[in-house]
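Student: Below: sequence and its predicted model.
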Amino acid sequence: MSTYSDLESSVHGGRPVELFRFVHGTTVWTYSSGPEIEHGGETYAHFPIGRDDIQQTKELHKSPLEVLIPRTSELSLLYLAGNPEHIITLTVFRFHVGASDGPVVYWKGRIVSCDWPDPATASLKCESVFTSLKRPGLRARYQRPCRRALYETGCNVDKAAYAVAGTVSAINAAKTVLTVAAADALADGWFSGGMVETPTGGFLFVTAHAGSSLTLANTCALAVSDAVTLYPGCARNRETCKNKFNNILNFGGWPWIPLRNPFDGRSLV
C-alpha cells in the first residue's frame, strides 16, 4: 500500500483530503474537506471549507493562509460580535485516501481577522504559528470614546448580569430582522451595538433596536421559536458607561482631549 509521501508526489494517484481543526478556548470545531473522518479521537465532519494556495516565498513557514467557510457558520457568526475572547488557532492536517499512514500536520497558525467578501462566504485570514505571538498587539488608543471591547478584559462588565432570555417570534425574508418580545421590555436602542446569542453558541451583532425588533448586521440562520439570549450594546461614552453599566471606573476613553493639537506650533492662549 502506498504511503502519504508516495501519493503526495504522484502525478495522478493522489486523493488528498484536508482536515481543519479550530480551537477557541475550550471550544473545538473539526471539519473535513472530504468525507467524514475520525482522527485523534475526534470526528471531522464533511463541511464546505476550502483554502487558498500556500505561497511559495523565500520564507515559506511565514506564508499567510486564507480559509473560506460559509457566512452562516459558527466561526463566522462569532466574529460578527467583534474580536473573540480568545485566540483561535487552526491546524490543517493532510492525508490521501488509501494511504498506509495517517494525516500529517500540513499547516498550523491562528486566525487574525475575518471578513465577508460576498453574501454567502466568510474569509478567515490566518498567519503561521511561526509569526504568531498568541496575544493581541498594542491596540490602546488615545481617543475620546472608550477603547475597550464591551464585556472583555479591561471593560470587566459581567455579560451574564445583563443577559435577557427570549424567543424569536418572527424573522423577515432577508433574515436580518428578528422579532423578540423580550426586547420590547427595554427602551429603544438598549440592544443597539449589542449581541444576540444563538442556540449553537454563535453571536449576531445588533445594529438597531426598536420595540421588539432587532436589526442584525448580517443574515442569520435562526428560525422562528429559537431560544436566544440578548446582550445590550454600549455607546462607548462616559454617560453610557456610568448610567447603563455602572462601570465608570473602567471607562477607557479621554473625553477631554483638546480640540486643537498642542504640538502644531500655534499658541493655545
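Tutor: Structure received.
Student: Please make it C-alpha for all contacts and neighbour counts, starting now.
Tutor: Noted.
Student: hmm, who's touching stretch 160-172?
Tutor: 177-183, 223-232 (Cα atoms under 8 Å, 6 or more residues apart in numbering).
Student: any idea how far C234 is from the spatially closest residue to I248 that is not a sequence neighbour?
Tutor: For I248, ignoring the flanking residues on the chain, the nearest one in space by Cα to Cα, 6 or more residues apart in numbering is K242 at 4.8 Å. Separation of K242 from C234 (Cα to Cα, to the nearest Å): 11 Å.
Student: more neighbours, those two?
Tutor: C234 (19 against 14; other Cα atoms under 10 Å).
Student: separation between the more buried one and P145?
Tutor: For C234, the distance to P145 - Cα to Cα - is 11 Å.
Student: Check the offset of the helix or strand harbouring R21 from the chain's centre.
Tutor: Using DSSP states H and E, the element containing R21 is strand 16-24. Distance of strand 16-24 from its chain centroid, counting by Cα atoms, centre = their mean, to the nearest Å, is 17 Å.
Student: what residues does stretch 181-190 touch?
Tutor: Here stretch 181-190 makes contact (Cα under 8 Å, 6+ apart) with 164-169, 191, 208-214, 230, 232-233.
Student: List the buried residues in the top strand by length along the chain.
Tutor: Criterion DSSP state E: the longest strand present in the chain is strand 104-118. Going by neighbour count (16 or more other Cα atoms under 10 Å), the buried part of strand 104-118 is 107-112, 114, 116.
Student: For that strand, name the packing helices and strands.
Tutor: Contact analysis of strand 104-118 by 3 or more Cα pairs under 8 Å, 6 or more residues apart in numbering; DSSP states H and E lists strand 88-96, strand 121-128 as its packing neighbours.
Student: this is the comparison structure:
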Amino acid sequence: MAECFRFYMGSQEWAYTSDRREIAIGPTTYSPKAIQRSELNFEFEKQEISIKMPYDLSPADLFILFNPSTVLWLEIKKSSGALVFVGKIVSCSFDIDLAEATMKAISIQALMKGKIPTRTYGASCPHELFDSGCGLSSATWAVLLNTSSVTLDSGRRIFTSAAIGGYASQYFAGGYVTLSYQSSYIINQTGGQITLLFPLLLWADDMSLTVYPGCDKTLSTCENKYNNIINYGGCPWIPTRNVMTQGF
C-alpha cells in the first residue's frame, strides 16, 4: 500500500506520496515523488525511521547549507489515512553519486525518554529571557522591522538597519530574530549591523522581521538593562573559591 509523507515546519508544509498518482487525505493533497522509508523500529527508546528522497526535493534542500533553525516534523500515513508515524527530523545526509538525501527522524515517544533538566544554582540566572521565571514580555522588548528597509548580505547572515543603529552596540547580542517560521541567534551587533548564527533563507521585500535583545544572565544586566532584579534567579554571592580544596 502506498504511503503519504507530510513534512511541516511552522506554517510551511510539504506533502508527498510514494504512489504514482496524487492522493488526498482530508485537506492535504500528496504529490507523487520518488520517496521511501526504512522499516520502523518499534522499540520504545529507538523508534526511528529513515526517509530517502531526491536531494533537491524540499525540505531536504533546506539542509544543504545549514540545518534549519526551526524544528522540522514528519507525519507518515497509509493511503487509507491510517497514521503510521509522527516524529522529528534530527539529521539529513546526502549521497552526491545517487543524487539522494536521507533524512532521519525519531518518534515523539523516543523524544520523551530525554531527561528534563532541573534548575541549577549558580551566580548567573538560570531563567531564559522572557520565560515564566523571568516574567518579562517578549512583545514589550521586540523591535519590529520591515525587510524593505533592511539590507541583507549575500550570505544572508548579516543585515543592516538604521533603526537598529539607534541602540548601543551589543544590545541585541545573545538575542534572536524571527522571520516567518525562521529564527536565528544573534552573535554580534555593532551599530546598525547584526550578525546571525544561521542564515535567513526565506527573505523577500515587505516581510516582518522581529528582533529581540539578549541577556548575559548577570545581576547587572538584569537590573540596569531590564529593571527586573526582583525576578533574578541567580545567586551572585556564591563564593567562587572552593574552600574544601583551596582552603579559606
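Tutor: Everything's here; your move. If you're wondering where the values come from, they're calculated on a predicted model, not measured in any experiment.
Student: Let me know which of the helices and strands packed on strand 104-118 of structure 1 is the nearest to M195 of structure 1.
Tutor: Taking Cα to Cα, strand 121-128 is the member of these nearest to M195 of structure 1, at 18.8 Å.
Student: helices or strands next to the closest one in the packing?
Tutor: strand 65-70, strand 104-118.
Student: May I see these organised as TSV, with distance to P262 of structure 1 added?
Tutor: Shown next, in TSV, are those (distance: least, Cα to Cα, whole Å):
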stretch	distance to P262 of structure 1
strand 65-70	43
strand 104-118	35
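Student: Go through those and name the closest to G201 of structure 1.
Tutor: Short answer: strand 65-70, nearest of those by Cα to Cα, at 16.4 Å.
Student: So which other helices or strands are in contact with the closest one?
Tutor: Using 3+ Cα pairs under 8 Å, 6+ apart, strand 65-70 of structure 1 sits against strand 50-51, strand 121-128.
Student: can I get the ones you listed in JSON lines with distance to S267 of structure 1 and mean neighbour count?
Tutor: Output for those, formatted as JSON lines (distance: least, Cα to Cα, whole Å; neighbours: other Cα atoms under 10 Å):
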{"stretch": "strand 50-51", "distance to S267 of structure 1": "56", "mean neighbour count": "15"}
{"stretch": "strand 121-128", "distance to S267 of structure 1": "46", "mean neighbour count": "20"}
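Student: With H24 of structure 1 as the reference, name the closest of the ones you listed.
Tutor: Across those, the minimum distance to H24 of structure 1, taken as Cα to Cα, is reached by strand 121-128, at 14.1 Å.
Student: So which residues make contact with that closest one?
Tutor: With Cα under 8 Å, 6+ apart as the contact definition, strand 121-128 of structure 1 has outside contacts at 61-71, 76, 107-117.
Student: quick one on the thing from earlier: counterpart of the residue nearest to I248 of structure 1 over in structure 2?
Tutor: With TM-score structural alignment as the criterion, the equivalent of K242 of structure 1 in structure 2 is E223.
Student: Would you mind giving the secondary structure of the spatially most central residue of structure 1?
Tutor: Centroid-nearest residue in structure 1: Y79, 2.2 Å away (criterion: Cα atoms, centre = their mean). With DSSP: H, G, I helix; E, B strand; the rest coil as the basis, the three-state label of Y79 of structure 1 is helix.
Student: One more: V177 of structure 2?
Tutor: Going by three-state DSSP: V177 of structure 2 is strand.
Student: ok, it - contacts?
Tutor: 183-186, 209-212.
Student: Can you give me the buried ones in stretch 37-46 of structure 2?
Tutor: Across stretch 37-46 of structure 2, burial judged by 16+ other Cα under 10 Å covers R37.
Student: same thing with stretch 200-207 of structure 2?
Tutor: 200, 203.
Student: Report the distance from it to the chain centre.
Tutor: That offset, for stretch 200-207 of structure 2, works out to 17 Å (Cα atoms, centre = their mean).
Student: Other residues contacting that stretch?
Tutor: So stretch 200-207 of structure 2 is contacted by 146-148, 156-157, 179-180, 182-184 (Cα under 8 Å, 6+ apart).
Student: do you know how far the equivalent of G202 of structure 1 over in structure 2 is from I108 of structure 2?
Tutor: If you follow G202 of structure 1 across to structure 2 using TM-score structural alignment, you land on Q182. Look at Q182 of structure 2 and I108 of structure 2: by Cα to Cα, they are 22 Å apart.
Student: again with F130 of structure 2
Tutor: In terms of Cα to Cα, F130 of structure 2 sits 26 Å off from I108 of structure 2.
Student: which residues does R157 of structure 2 contact?
Tutor: Contacts for R157 of structure 2 (Cα under 8 Å, 6+ apart) come out as 195-200.
Student: Just the ones in strands from the residues you listed, please.
Tutor: 195-196.
Student: Most neighbours out of the contacts of R157 of structure 2, which is it?
Tutor: P199 (24 neighbours).
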